[in-house]
Each structure stands twice: as C-alpha cells, then as structure tokens.
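Chemist: can't give you the sequence, but here's the structure:
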C-alpha cells in the first residue's frame, strides 16, 4: 500500500516528531502507526471464513480420491489374489498399488512447481479427468498389464496431479488453525478408503467386479467436481518462471533430515494396509465376512487418528506430535506378530489406523513450520513427495518378496516395525536440529 509522508506521520505536517516541539510519548505512537501502516494485509491468512473453509472442503475431496483410493488397495489385493489375477504372486500384484502410490507422490515433482507457478486449474482438471477414467477402465480389465495401465498408471498419475494442491493451498488460508484444517483435509483419505472399500465389497457379490469399479468411477467424478468448483488460490503466484527443483533446500539440514525420515515411513506405511486382509483370512478370520472389511475398519479408525493430532500439535508442536504417532505405529506393527484371532485382527486394524493417521496428516504441517518462503512450498513438497514415491514403490514389493521366500508373515511384520522406529530416530534428530539442545521446547 502507498502512503504519503504526512499520512504515515513522519513529515513536517505530522507534528514535527524529529523536532523539539513533540513529546516522546507522541513520537512513539506515531512510529507505531508507521509500522502498522506498511503491513500488507494480503500476506496474512484469514484463518477462517467461508472462502477458507471451502478450500478445506475442496481439499478434503482431493484426499478422498487420491489417498482414499490408495488406502483401500488392500481390498483389490485380496480380490486379485483370489480371482482376477490368482495366477500372479502377491508381490507382483502389490506392484499395482505400489506404482499407483509412487505416481501419486512422484508426479509432485512436476505438479508442485506448476502449482507455485499458478496452474492450479490445469492440475485440477487433469486429475478430474484421469482418476474417474482410470476407475472406469478397471471395469474392462482382464489381464495384469490392463490393470497396470488403468489402475496404476492412469489413476496414479491423476492422483499425483491433485495431491500437491490439496496440501499447498491450506497454508494460504490458515495459520493458527493450520493443523486443524490439515487434519480435516487428510481425514478425507480415510473416509475415501472406508467408502470405496464398502462400495466395492458390497457391490462385488451383487453386480460383479465391472460395475463395482464403475460405481467407484462415478463417485470419484462427482466428488472431484466439488473440488474443481470451490478451490481457488488466495494470493497470485510470484512473477517469473519457477524451476522444477529448489536445490537450495538440500543444503538446509532440517529439510534433508525431514525428507529421509518421512521417506523411511513410506517404505513401511503401505505394508500392513496391503497385506492386512490376506493375513487375517489365514490367521483367525478365515471364512468370516468381517475379514473382508478390515481395510474399511482401519480407514475408519484413521479418521480419528488424523483429526486428533491437530489438537495436540498446537500445544507441543507438529514435529513432536509426529514423533508420537510414528513411534506408536511402530509399536503397533510389532504387536501384529502375535495377532492370531479374529478380535486381535480387528484391534490391530483399529490401532494401526489410528496411530498412522498422524503420519499422513502432519508431514505437510511440519514442512510448513520451517519453510521460510511459502511461495516455494509446492516445489519443496513435490521434491519430498518424489522421494516418498520411490519409498512407497519399493516397500510393498519387498514385503511381498519376503512373504514369498519365507512362506509366513513374520518377516514383513518385522520389516514394517523396524522401519517405523527408524523413522522415529530421524524425527528426534529433526526436533533437535530445529530447537537446539533444549530438552523442553515446542517444535
């Protein structure tokens, strides 16, 4: 904003604050007014209001159709192993979900800079077209490579176009309530996992695989339409061409530690989600219908797990809240080893879903907390997502190979548990990098 010297109270017309006639108290008031007057109100997030909460709704449905489709892949894994792709190994089938999750995250290295450059609408329309199209194409798949192209490539690429906007737009509208807003947004992935899993399992015996997949396609088209209608950037993008990479970030110790830690968690994250149902059907829930709904139960518990950290993060900081979530997820993964009853499998699904909720809800909040220039947030999220995508790509196939070579699930249970605890170590390091050697500090 532009003001004349007289308006700011620093010229001769203002009472001569530098002369002999004004009092010190008046001088202080006038200087205070000067500092307030030059603040650009557009840089301050509104932290609420109709427009801000509409962004939460729109981003919620982006998560509903991106992470939601990934979080329910365990349902597809069970169906493919027992029916459509029963001639394939569990490891080969898991590559479908792994490639889908890889593309969801790795496309961020392109979608992040595109978002920062102001191409939000392009990303939204691309995802709006590709995700429903891929769902529809699954309905006509009859071979492994068909499913790879439709579910992994088409849905994964579309989800990748939508993921970065879903997290990058929230800091433009929220500051103090950012953790709460992100908790609501990320709960969309859990609701998506619940809804899509229930739709698939309930329609499969009634109308068959093809129409169950088409119903999911129609649902994704309708819900993504809401996002396309309501999502808007609050501030214009900075002028100039934005690079695909912000390599300066890798010279910042907090960013490097953050990327390594979150990547480790993504190697482990999808292993229980993909193999939960197949394990339960041979360890306590064989022949019971509830065994086919464990992924839905896990995602339902994750809804609470993604909202709860927002209540804690404002008190102790997002980094320390993430540490609690990751550590408890690791402990829960180790408890999976002794799970051999129906009730135990259900309990594991609930606790694992709850504790891993923070692993999805908090990383973007953590990164925002130590990113000095939010105009580069999309690019930095994209680079981190690329690393996370590689991690998620290799995690479940490694677990599938361990399962095939050993013939039991102990190896993959230990694999997931140790990786979560290793992630905890990196989060502890990040905490001290940000706060120094203080034992008690908010971070």
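Modeler: In hand now; what should we look at? Remember, it's a predicted structure, so these values are computed and weren't measured experimentally.

Chemist: When you work out contacts or count neighbours from here on, use the C-alpha atoms and nothing else.
Modeler: Will do.

Chemist: what about the spatially closest residue to residue 168 that is not a sequence neighbour, how many residues close to it?
Modeler: Of all residues beyond its chain neighbours, the one nearest residue 168 is residue 378 (5.8 Å), with distances taken as Cα to Cα, 6 or more residues apart in numbering. When counting by other Cα atoms under 10 Å, one arrives at 25 neighbours for residue 378.

Chemist: right, and residue 236 touches residue 119 too?
Modeler: No: applying Cα atoms under 8 Å, one finds residue 236 not in contact with residue 119, separated by 10.6 Å.

Chemist: and the residue nearest to residue 168, how far is that from residue 69?
Modeler: Separation of residue 378 from residue 69 (Cα to Cα, to the nearest Å): 22 Å.

Chemist: now swap in residue 241 and tell me
Modeler: 33 Å.

Chemist: neighbour-wise, which of these two wins?
Modeler: Using other Cα under 10 Å, the more surrounded residue of residue 241 and residue 69 is residue 69, with 30 against 10.

Chemist: Could you check how far the more buried one is from residue 217?
Modeler: For residue 69 relative to residue 217 (Cα to Cα), the value is 11 Å.

Chemist: Then residue 306?
Modeler: In this view, residue 306 and residue 217 are 25 Å apart by Cα to Cα.

Chemist: Do me a favour and get the end-to-end distance for stretch 74-90?
Modeler: Across stretch 74-90, the terminal residues are separated by 11 Å (Cα to Cα).

Chemist: Can you tell me what sits against that stretch?
Modeler: Stretch 74-90 is contacted from outside by 93-94, 142-144, 197, 201, 273-278, 292, 295, 400, 404, using Cα atoms under 8 Å, 6 or more residues apart in numbering.

Chemist: So between residue 236 and residue 119, which is more surrounded?
Modeler: A count of neighbours by other Cα under 10 Å puts residue 119 above the other of residue 236 and residue 119, at 16 against 10.

Chemist: Second structure for comparison follows:
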C-alpha cells in the first residue's frame, strides 16, 4: 500500500472518529438548526435558482435581445454569471468566517434584486453582461458560499443531508423562475417577468437575513484571499480538482438543453419547459444523495453520480435526436443525478478541512472552479458553431468532462482514504 493510501486510510478512520466525537458538540438539528437550513434555502433560491435557469435565459435571449450574436459570444454572458458567482467566493467565505453572514448576505440581497431590475431594462449585449453576469454573479456569490458554510456550523454527522435540503433551493428556483418566464413573458413581456422574479427574490432574501445565524466563534484570522498554502495539502488539492471538473461539466447540459430542443424542431414552449423538467429532477437530486452520502460516504456518492451523468449524456442525450420523449427523460434523469454536484461538492471540501476554515476553503475551491464555469459554456458554443450549429460534438464534450470528473473523484478518494472499496468516505 502506498504512503498516501496508508495516510488516507488513517485519515478516514480519524474522520469517522471525529464525526462521533464532534456529534456531541453539534446540535445536528433542533429548531434553531433547521431554521438556519430554511434561511440558507431562502438565500439560494435567487442565486442558484438563476444559475439553474441559464438554459431558458440562453434560449430566450439568443432569439430575442441577442439575436444575431454567435453562440460563443452569447455563451460568455452565461459563463460569466457562473464565473462571478464562484470567483468572489474567496472573499465571501473568509468574510463569513470572520464576521458572520450579515455582512455578506445583506449586500448580496440588495445586489441580486438590483441586478434583476437592471437586467429587465437591458437590450444591448453590454447591458445584459454588466447587469446579469457581473452584478448578478457577484451578488449571487454572497447568497451561496456563506449560507452553505452557515449550515455547516449546525450539522456535522448529518451535514450532507442538511446541506442537500438547503440546496434543493436551486432546483425549486430552477422550476419557479422558468415557469414565470414561460407563462408571464408572452402576456406581460419578458422585462416584467424578470421584475416578478426580482420581487420574489427580495422577499426570500429578507427571510434569509432574518434566519441565518452562525454558531461557532468568529475566525478573525481568516484572510480574504485564495489559500495557496491550503493547496499544499494533497487531500484538499485533489478534492478541489475533482470538484472543478464536475462543476465544469454540469453547465453544458444545463445551458444548452433548451437550445438543443429548439434546434431539433421542438416548439418553443416545450423547449423552455425542459429546464423545468430538469430542475424537477434536481429537487430530490439535491437531498437524496446527501442522505445516502452520510451513510455510504460523500466521495463514494460523488463517484457514482458523476459516472451516471457521463453515461446519461453520452448514451441518452447524444442518441436522442428528435425524439422528444428521450430528451425529456434525459432532462429529468440528468437533473436528478447531477444534483449532487452542487450539494455534495462543498461537503466533500468540509471533509478534508476543519470546520472553522470551511468558509475559506470552500471559497478557495470555488474561486478555482470559476475558471471552468467561465470557459465551459463559450467553449461548448464555439464547438457547436464549428460543427455548423449541430450539437453532437458539444454533447460529447459535456459527456467526456463527466468521465474526467469521475476519474478525478476516484483519485481524490484514493488519496484521502485509500483504495479499498469498503472504506466509507
């Protein structure tokens, strides 16, 4: 057995022991703990809900406001939203560690509502980029990393389950927001549909500001920067690489599934509704893997879900053609199995760091992840454009990314806990 495997096996055993010991210190629930989960859920509907609505926003703007722009150019707008959401996590995470959620949640709430209102008035490329991608992405960052970290203050043994429940917000938002656009936009116009979303987001953000409360002492030593020192820890570095690839992969189907349906001749209403189907699958896909992950191991479940997403993308989507039944099946199944990437990614990070550093470590990881979210969508758009508007090689690109993510999680698990299949990690 290699040195890393031996060290990883010992670390896994120590991790299990620490979970038992720390269980006495963590409430693992109670009224206050579950109210924090509710607050995180309210915060993540505006941020992750918009992230999960990129597909319908891409399909709508590419045929309306941004008609005439190349797929790659449009892809930069929606890739930039994910980039700014994740890149500022290096600052939002440590600020949360040092001062609590108030100083990040309140400005972020104001920012996301302002972003949506400005987006509703935007007609030009640069206006959409500045309002939605830059202001919206930066604001959404404060409504993602700090709420997830706050949940980690109240749960340890059941952390994956509690985080998964909070992360169902992304699926719920990804259902509600597209439905608002789908039914309100034809009647009152796209701008007013976005303003309705802004009003709903404002109400939810107020609830989040009231409910989110930290439990652990503030860590004033946290610095608002990428922790390069932390990346010297091979367990944390390997986990970061794995999370990078799985987040890189998830945005390809999420963004292009509706445009694909339009391309193969599906009517606009059903094409836009695919995002709703995908997010309906994502709601149970956020918390059910978390429930099993606490029992079977967080990394083990991430390996399984990444592998299934690769099989679905290359085996179902690639061969679907104009078969709308197959496309809908792919959307629902992919929504379910890809849900673990959002809910379990941060939990995997927490498993290879101390809880007091959770905000900073997750912020560092998702800052690195932001590079993938920035480039993945426009790269896919450029592949589609080079393929004459067809989607075959774009789908292959997305599927291969999931294959790489699967291998990366297998390697990370081996480094962290050894190579035995029986190890719960």
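Modeler: Here it is on my side, so go on. This one's a predicted model, so the numbers in the text were calculated from it and none came from an experiment.

Chemist: Show where stretch 331-343 of structure 2 falls in structure 1, residue numbers please.
Modeler: Aligned using TM-score structural alignment, stretch 331-343 of structure 2 spans residues 349-361 in structure 1.

Chemist: after superposition, how close is the matching stretch to structure 2?
Modeler: Superposing on structure 2 places stretch 349-361 of structure 1 at an average distance of 0.7 Å from its equivalents, by mean Cα distance after the TM-score superposition for structure 1.

Chemist: Please apply the same query to stretch 50-62 of structure 1.
Modeler: Its aligned residues in structure 2 lie a mean 0.7 Å from stretch 50-62 of structure 1 after superposition (mean Cα distance after the TM-score superposition for structure 1).

Chemist: so that stretch corresponds to what in structure 2?
Modeler: Matched against structure 2 by TM-score structural alignment, stretch 50-62 of structure 1 falls on residues 31-43.

Chemist: circling back: just the buried ones out of the contacts of stretch 74-90 of structure 1, please.
Modeler: Using 16 or more other Cα atoms under 10 Å as the burial test, the contacts of stretch 74-90 of structure 1 include 93-94, 144, 197, 201, 273-278, 292, 295, 400 as buried.

Chemist: Per the alignment, residue 217 of structure 1 pairs with which residue of structure 2?
Modeler: Aligned by TM-score structural alignment, residue 217 of structure 1 pairs with residue 198 of structure 2.

Chemist: where's that match relative to residue 111 of structure 2, distance?
Modeler: Separation of residue 198 of structure 2 from residue 111 of structure 2 (Cα to Cα) stands at 11 Å.

Chemist: of residue 306 and residue 217 of structure 1, who's got more company?
Modeler: Neighbour count, other Cα under 10 Å: between residue 306 of structure 1 and residue 217, residue 306 has more, with 31 against 22.

Chemist: what sits against residue 215 of structure 2?
Modeler: Contact partners of residue 215 of structure 2, counting by Cα under 8 Å, 6+ apart, are 150, 153-154.

Chemist: Of the residues you listed, which are reproduced in structure 1?
Modeler: Shared with structure 1 under both residues aligned by TM-score structural alignment, their matches' Cα atoms under 8 Å, the contacts from the contacts of residue 215 of structure 2 are 153-154.

Chemist: Report the secondary structure element holding the residue most central in space within structure 2.
Modeler: For structure 2, residue 342 is the residue whose C-alpha lies nearest the centre (Cα atoms, centre = their mean; 3.9 Å). Using DSSP states H and E, residue 342 of structure 2 sits in helix 324-350.

Chemist: do residue 261 of structure 2 as well
Modeler: Going by DSSP H and E, residue 261 of structure 2 is part of helix 234-263.

Chemist: Report the mean deviation for the next helix or strand after that helix after fitting onto structure 1.
Modeler: Remark: after helix 234-263 of structure 2, the chain's next helix or strand is helix 268-296, criterion DSSP H and E. Superposing on structure 1 places helix 268-296 of structure 2 at an average distance of 1.3 Å from its equivalents, by mean Cα distance after the TM-score superposition for structure 1.

Chemist: gap between helix 268-296 of structure 2 and the chain center?
Modeler: Its chain's C-alpha centre and that of helix 268-296 of structure 2 lie 12 Å apart, by Cα atoms, centre = their mean, to the nearest Å.

Chemist: again, but for stretch 84-104 of structure 1
Modeler: Here stretch 84-104 of structure 1 is found 21 Å from its chain centre; the criterion is Cα atoms, centre = their mean.
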